[in-house]
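Asker: Have a look at this fold, sequence not included:
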């Protein structure tokens, strides 16, 4: 209550007491006059309180408070001004909300607001086109009930939204959409959906072109390498001077065959999301076989290759694909580790899943190259690939194999102190090894 209200209240009480005393002076009953006057004032005050209570309980939006006199008139007037100020603030906020909704409605990208449980709260018109949402019957529905693609359900429930997700549109299988999810507020979700059909078509054209060219080159290259091998076997009968150029031609032909095989393998890996032969793979025996091949590759370089298997568990997936990925990591470590160096292969499991690390004591890789190592044909140093015979596709193959097995690749390296490549498999990919059967 401000000073004006204090003054008004004091004036009213003084007038009331003065009037009661005058009536008492005339009638000679001071006490009764004062009591009756105060009772009348109290009754009037209670009546105003009841009017205020009734208005607060039953008033409609934007309905003005009742009229009053004196102190209560100022109270009702103050409430009226507060009400009008609140209406102006709400009007400005509603105008901002309307502008935001109008601007998002004009977007070609879909914008969807979800609560903390993943239920639909609001979406723009593009969401109805790309996802098939319907107003108002889909409001409050879980988004996983309306977008039923298994990869989306897995992506949403895992809660790891660092990378976008590409899936076919629920409305049209010929449309390709890309989803971004961001958390905000009280663990609520904002989902953005883009139509990336054109980009997907261009990417598919690139993949098809590489796959077709690789396939078409494979047959003539096999013929050429076959004739080169025949000529080398009989080079003394032709001309001994041709031995060196024929050997170099055969070496480069084999390198081209390796490149084509890697390109065809990448095309095969990108064709589907899951391995076709999804069976438990015994990792311990697989790693022992890869270690034996790595020792043969190391030859006389006096390298120390160790294998630590700390978990007796298997992985669900394709043994051929896992062998390709793991051997790429191990063979790269052998190639880029100097003579007398060490390579450590470690397999273990914990509550976060299963893990494979390949650690070497090589020259290491500068941090600026690490984010791009899994790109196709990316060269840290072109001379290194020329000397080791690498195609630049090994880590790209590793990345795609891990993606198909719901895993990720972590790379850490320090110049002059070697590198460590770690594969992290989700708990859902880990299973018990199949029991070995005895054959009589």
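Answerer: Arrived safely, thanks for sending. The structure presented is a predicted model; accordingly, all values stated were derived computationally and were not measured.
Asker: From here on, just use CA atoms for contacts and neighbour counts.
Answerer: Fine.
Asker: and stretch 367-381, how far out from the chain's middle?
Answerer: For stretch 367-381, the separation from the chain centroid amounts to 22 Å (computed by C-alpha atoms, centre = their mean, to the nearest Å).
Asker: Next SSE downstream of the helix or strand harbouring residue 84?
Answerer: Using DSSP states H and E, residue 84 falls within helix 70-105. Secondary structure here is assigned by DSSP H and E; on that basis, the next helix or strand after helix 70-105 toward the C-terminus is strand 110-114.
Asker: Show me what the following helix or strand past that next one packs onto, helices and strands only.
Answerer: Moving toward the C-terminus from strand 110-114, the first helix or strand encountered (DSSP H and E) is strand 120-123. Applying 3 or more C-alpha pairs under 8 Å, 6 or more residues apart in numbering; DSSP states H and E, one finds that strand 120-123 makes contact with strand 110-114.
Asker: So what touches the strand it packs on?
Answerer: Residues from elsewhere that reach strand 110-114 (C-alpha atoms under 8 Å, 6 or more residues apart in numbering): 104, 120-127, 130, 143, 188-194.
Asker: got the angle between the helix or strand hosting residue 183 and strand 110-114?
Answerer: Following DSSP H and E, one finds residue 183 within strand 176-184. With axes from the mean of the first three to the mean of the last three C-alpha atoms, to 10 degrees defining the directions, strand 176-184 sits at 40 degrees from strand 110-114.
Asker: adding another structure so you can compare the two:
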């Protein structure tokens, strides 16, 4: 730019000197200098006007051909224009490829602008959510009016868990939606049709519930006859031990069936039900009594519980969740081991922790602990009489109460299971 300014200044000086010399020859150097410089300024002004008119017209076509510094500026703009046009063509080609590829996806993709307004969506999303081309610019919640989805979109922070809901225009269709935020209040909504998976899962739940229900009657009859034989003393000689073992296995099967029925009910019931007020201290003291009865004096128990703490929820479900953790700690802690129970409240809500002194859990197993029938050590679990459903029941109870569980475990040093309840589930024990 400095070289161009020097060049233009040199051109101005040369014109001024030429006009001055010609003026001295003609003996009218002042008039000649004024006319020459005036013509130069008019020429520069005309070039500037042409360039300004080209800019005002949206830079259509190549830049005007000029000379001097304006010619250099025009050439620079022309090169920038060509480079911009090539980049724009590349960008359009890339966008076409992205749109073509997303249009071929079975999953729906919706791009949202500020305030959740519709910017773009692929055909799959249009079909699943019932969107039309003239819906651009309107809020997505105007078309997906499910209350759960509205809360899901308006909640702050990232959406770590997908939302499952029925399609807006078809109750027979089940959708799974997941939001990914980026940029400034922009977001992508991924929509999947999980109707088939949902139906298969429902069939599995119905099958398990029906089979479990049908097994209760024959198990009750078998257990009754076994108890009668044991109590009557009329069993053939040598049958005492087999009868005891059969009775134990019948009780184990009954426990398994009851757990399956409870888990099936938890999975199919509405979430966030139950308005019981549960005094946590009383619940923990009851759990300790049950744990001591199971332990038979083989373990040491310690309790730390804040007063005036109560939970809002289903009393039976919460007792089941708490008891599963406490009884597991007793089962997997060696004789003479310590079991610690603690309840405390802070700004994030209420927390119930159970710490055992068992062999601990390898971190590789922790993500799968709440799967039904998943066993870290199958042999030890069967010896302890566990059904493999306890932590699955805990998981679903927590889901129904808006809570979550964390596990802290080191092999050889025991494990700590902690339940975290949100502040909305807490109330003062003395409150009316």
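Answerer: Structure's in. What do you need? Treat the numbers as computed from the prediction; the structure is a model and nothing was measured.
Asker: if we can go back for a sec, in the helix holding residue 84 of the first structure, what's buried?
Answerer: Applying a neighbour-count criterion of 16 or more other C-alpha atoms under 10 Å, the buried positions in helix 70-105 of the first structure are 71-72, 74-77, 80, 83, 104-105.
Asker: same question, stretch 143-162 of the second structure
Answerer: Applying a neighbour-count criterion of 16+ other C-alpha under 10 Å, the buried positions in stretch 143-162 of the second structure are 144, 149, 152-153.
Asker: Other residues contacting stretch 161-172 of the first structure?
Answerer: Counting by C-alpha under 8 Å, 6+ apart, stretch 161-172 of the first structure makes contact with 129-132, 147-149, 151-152, 155, 174-182, all of which sit outside it.
Asker: Find me the equivalent region of that stretch in the second structure.
Answerer: Against the second structure, the aligned range for stretch 161-172 of the first structure is residues 159-170 (TM-score structural alignment).
Asker: Regarding that stretch, how distant is the last residue from the first?
Answerer: 25 Å (C-alpha to C-alpha, to the nearest Å).
Asker: same thing with stretch 163-176 of the second structure?
Answerer: Across its full length, stretch 163-176 of the second structure reaches 5 Å end to end, with C-alpha to C-alpha as the criterion.
Asker: which parts of it are buried?
Answerer: In stretch 163-176 of the second structure, the ones that count as buried by 16+ other C-alpha under 10 Å are 164-168, 173-176.
Asker: Ok, stretch 263-271 of the second structure next?
Answerer: Here stretch 263-271 of the second structure shows 263-264, 266-267 as buried, counting by 16+ other C-alpha under 10 Å.
Asker: That stretch maps to which residues in the first structure?
Answerer: Using TM-score structural alignment, the residues of the first structure aligned to stretch 263-271 of the second structure are 266-274.
Asker: ok now the matching stretch, how far from the chain's centre?
Answerer: 21 Å.
Asker: what about the helix ranked longest in the second structure, how far off from the first structure?
Answerer: In the second structure, with assignment by DSSP state H, the single longest helix is helix 195-232. Helix 195-232 of the second structure: mean distance to aligned residues in the first structure after superposition is 0.8 Å, counting by mean C-alpha distance after the TM-score superposition for the first structure.
Asker: Which strands or helices does the helix or strand just after that helix pack on?
Answerer: Downstream of helix 195-232 of the second structure, the first helix or strand assigned by DSSP H and E is helix 240-268. Using 3+ C-alpha pairs under 8 Å, 6+ apart as the contact criterion, the neighbours of helix 240-268 of the second structure among helices and strands are helix 195-232, helix 390-400.
Asker: Out of those, flag the one nearest residue 254 of the second structure.
Answerer: In this view, those are compared for proximity to residue 254 of the second structure by C-alpha to C-alpha, and helix 195-232 is the closest at 6.6 Å.
Asker: ok and the helix or strand where residue 13 of the second structure lies relative to helix 68-103, angle-wise?
Answerer: Using DSSP H and E, residue 13 of the second structure sits in helix 2-26. An angle of 150 degrees separates the directions of helix 2-26 of the second structure and helix 68-103 when computed by the same axes, to 10 degrees.
Asker: For the aligned residue in the second structure for residue 331 of the first structure, give me its contacts.
Answerer: For residue 331 of the first structure, the equivalent position in the second structure is taken to be residue 327, counting by TM-score structural alignment. Under the criterion of C-alpha under 8 Å, 6+ apart, the neighbours of residue 327 of the second structure are 291, 294.
Asker: Around residue 132 of the second structure, count how many other residues there are.
Answerer: Counted with other C-alpha atoms under 10 Å, residues neighbouring residue 132 of the second structure total 11.
Asker: Quick one: buried ones out of the contacts of strand 110-114 of the first structure?
Answerer: Judged by neighbour count, with 16+ other C-alpha under 10 Å as the criterion, the buried members of the contacts of strand 110-114 of the first structure are 104, 120-127, 130, 143, 189-194.
Asker: tell me the contacts of residue 59 of the first structure?
Answerer: Counting by C-alpha under 8 Å, 6+ apart, residue 59 of the first structure has no contacts.
Asker: distance of it from residue 66 of the first structure?
Answerer: 10 Å.
Asker: re earlier: what is the most widely separated pair among the buried residues of stretch 143-162 of the second structure?
Answerer: Across these (C-alpha to C-alpha), the longest gap, 11.4 Å, separates 144 and 152.
Asker: contacting residues around the residue lying closest to residue 273 of the first structure once chain neighbours are set aside?
Answerer: Beyond its immediate neighbours in the sequence, the residue positioned closest to residue 273 of the first structure (C-alpha to C-alpha, 6 or more residues apart in numbering) is residue 404, lying 5.7 Å away. When contacts are counted by C-alpha under 8 Å, 6+ apart, residue 404 of the first structure is found next to 269, 273-275.
Asker: Count the residues that sit near the aligned residue in the second structure for residue 415 of the first structure.
Answerer: Aligning on TM-score structural alignment places residue 415 of the first structure opposite residue 411 in the second structure. Other residues lying near residue 411 of the second structure total 12 when counted by other C-alpha under 10 Å.
Asker: quick one: secondary structure of residue 411 of the second structure?
Answerer: coil (DSSP: H, G, I helix; E, B strand; the rest coil).
Asker: List the residues that contact it.
Answerer: Neighbour list for residue 411 of the second structure: 359-362 [criterion: C-alpha under 8 Å, 6+ apart].
Asker: and the closest residue to residue 333 of the first structure other than its chain neighbours, how far is that from residue 421 of the first structure?
Answerer: Among residues not flanking residue 333 of the first structure along the chain, residue 360 sits closest, at 5.7 Å (C-alpha to C-alpha, 6+ apart). Between residue 360 of the first structure and residue 421 of the first structure the distance, using C-alpha to C-alpha, works out to 9 Å.
Asker: Many thanks, have a good one.
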